[in-house]
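Chemist: sequence unavailable; structure follows:
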């Protein structure tokens, strides 16, 4: 997800780097959501619903050269039938804030009851 920060996250990062205001650190753990329709900088995508689907906790490796990725597999068990086109990363505040969004390299169609997995290192986030 190169440069796929939501406007909210972009503003917080700029304010923090430039010493402007007092941006609040996202509430952890960060959560990964799967979407069936892509979002934009200002609007969330259409999140998967049904089956045993639930957002998964994201564990990240330390950033190197402006990039990081998931350091553990992300697995959604017993998915509903759907076509996953992308992912979004949210914080876990009482009213969650969307931080990142982006497409999968290729959409994946999942049959009802199947598992969906993103192996460690495949969900990458970069600033460039």
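Modeler: On my side now, so go ahead. Every value quoted in this text rests on a predicted model; they were computed, and no experiment measured them.
Chemist: when you work out contacts or count neighbours from here on, use the C-alpha atoms and nothing else.
Modeler: OK.
Chemist: contacting residues around the host helix or strand of residue 99?
Modeler: In the assignment (DSSP states H and E), residue 99 maps to strand 98-110. For strand 98-110, the surrounding residues in contact (CA atoms under 8 Å, 6 or more residues apart in numbering) are 1, 4-6, 8-9, 38-40, 44, 79-91, 116.
Chemist: quick check: next helix or strand after it?
Modeler: With DSSP H and E, the next secondary element past strand 98-110 is strand 116-118.
Chemist: contacts for that following strand, please.
Modeler: 73, 74, 75, 76, 77, 79, 110.
Chemist: who are the contact partners of the residue nearest the centre of the chain?
Modeler: When CA atoms, centre = their mean is applied to the chain, the residue found nearest the centroid is residue 89 (2.3 Å). Neighbouring residues of residue 89 by CA under 8 Å, 6+ apart: 30, 31, 32, 33, 98, 99, 100, 101.
Chemist: another one to put next to it:
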């Protein structure tokens, strides 16, 4: 898993800057944050193509407090009952009624998954930082 350093979406960048600069009343993301798997990576302004089918569902993300501008998942993130797919990246969304995409990033290497398989992001493998 590659770190998704400096891969904040435009929305997350604007929220962060507004909060740091005391501008307006930026809304804090609704927790828990959720990890999504994608078969085509997104960009700053557009979401990737999320996995669909099987028992796939976004999974909750637990993170430790940031140290030196970085953090990572503090527990395994496990997706079970996957459909057949080639997973190329991850995205982090909040849990609002209309979810907001906050982070995105490519895997170091794509992963071909067979139907019914499990995808596990082990604790510490999903690195989040602001570079």
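Modeler: Received, thanks. Here the structure is a predicted model, which is why all the values come from computation and not from measurement.
Chemist: which of the contacts of strand 98-110 of the first structure are buried?
Modeler: The neighbour-count test (16 or more other CA atoms under 10 Å) marks 1, 4-6, 9, 38-39, 44, 79-91, 116 as buried among the contacts of strand 98-110 of the first structure.
Chemist: would you confirm that residue 99 of the second structure contacts residue 58?
Modeler: No: in terms of CA atoms under 8 Å, residue 99 of the second structure does not count as a neighbour of residue 58; the distance is 11.4 Å.
Chemist: those two: which is more packed in?
Modeler: Neighbour totals were compared for residue 99 of the second structure and residue 58, and residue 58 leads with 18 against 14 (other CA atoms under 10 Å).
Chemist: map the more buried one onto the first structure.
Modeler: In the first structure, residue 58 of the second structure lines up with residue 55, judged by TM-score structural alignment.
Chemist: wait, its match touches residue 29, no?
Modeler: No: with contact defined as CA under 8 Å, residue 55 of the first structure does not count as touching residue 29 (10.9 Å).
Chemist: in the second structure, which spans are helices?
Modeler: Along the second structure, the segments classed as helices by DSSP state H run 10-20.
Chemist: so which residues of it form strands?
Modeler: 33-40, 49-50, 59-61, 70-72, 77-79, 85-93, 101-113, 119-121, 127-129 (DSSP state E).
Chemist: what stretch of the first structure does stretch 98-105 of the second structure fall on?
Modeler: Going by TM-score structural alignment: stretch 98-105 of the second structure matches residues 95-102.
Chemist: just stretch 6-15 of the second structure next, same as before
Modeler: So stretch 6-15 of the second structure sits over residues 3-12 in the first structure, by TM-score structural alignment.
Chemist: which residues touch that stretch?
Modeler: For stretch 3-12 of the first structure, the surrounding residues in contact (CA under 8 Å, 6+ apart) are 23-24, 40-42, 98-102, 125-128.
Chemist: of those residues, which is the nearest to residue 60 of the first structure?
Modeler: Residue 60 of the first structure lies nearest to residue 125 out of the contacts of stretch 3-12 of the first structure, by CA to CA, at 9.7 Å.
Chemist: for that closest one, give its distance to residue 38 of the first structure.
Modeler: 17 Å (CA to CA, to the nearest Å).
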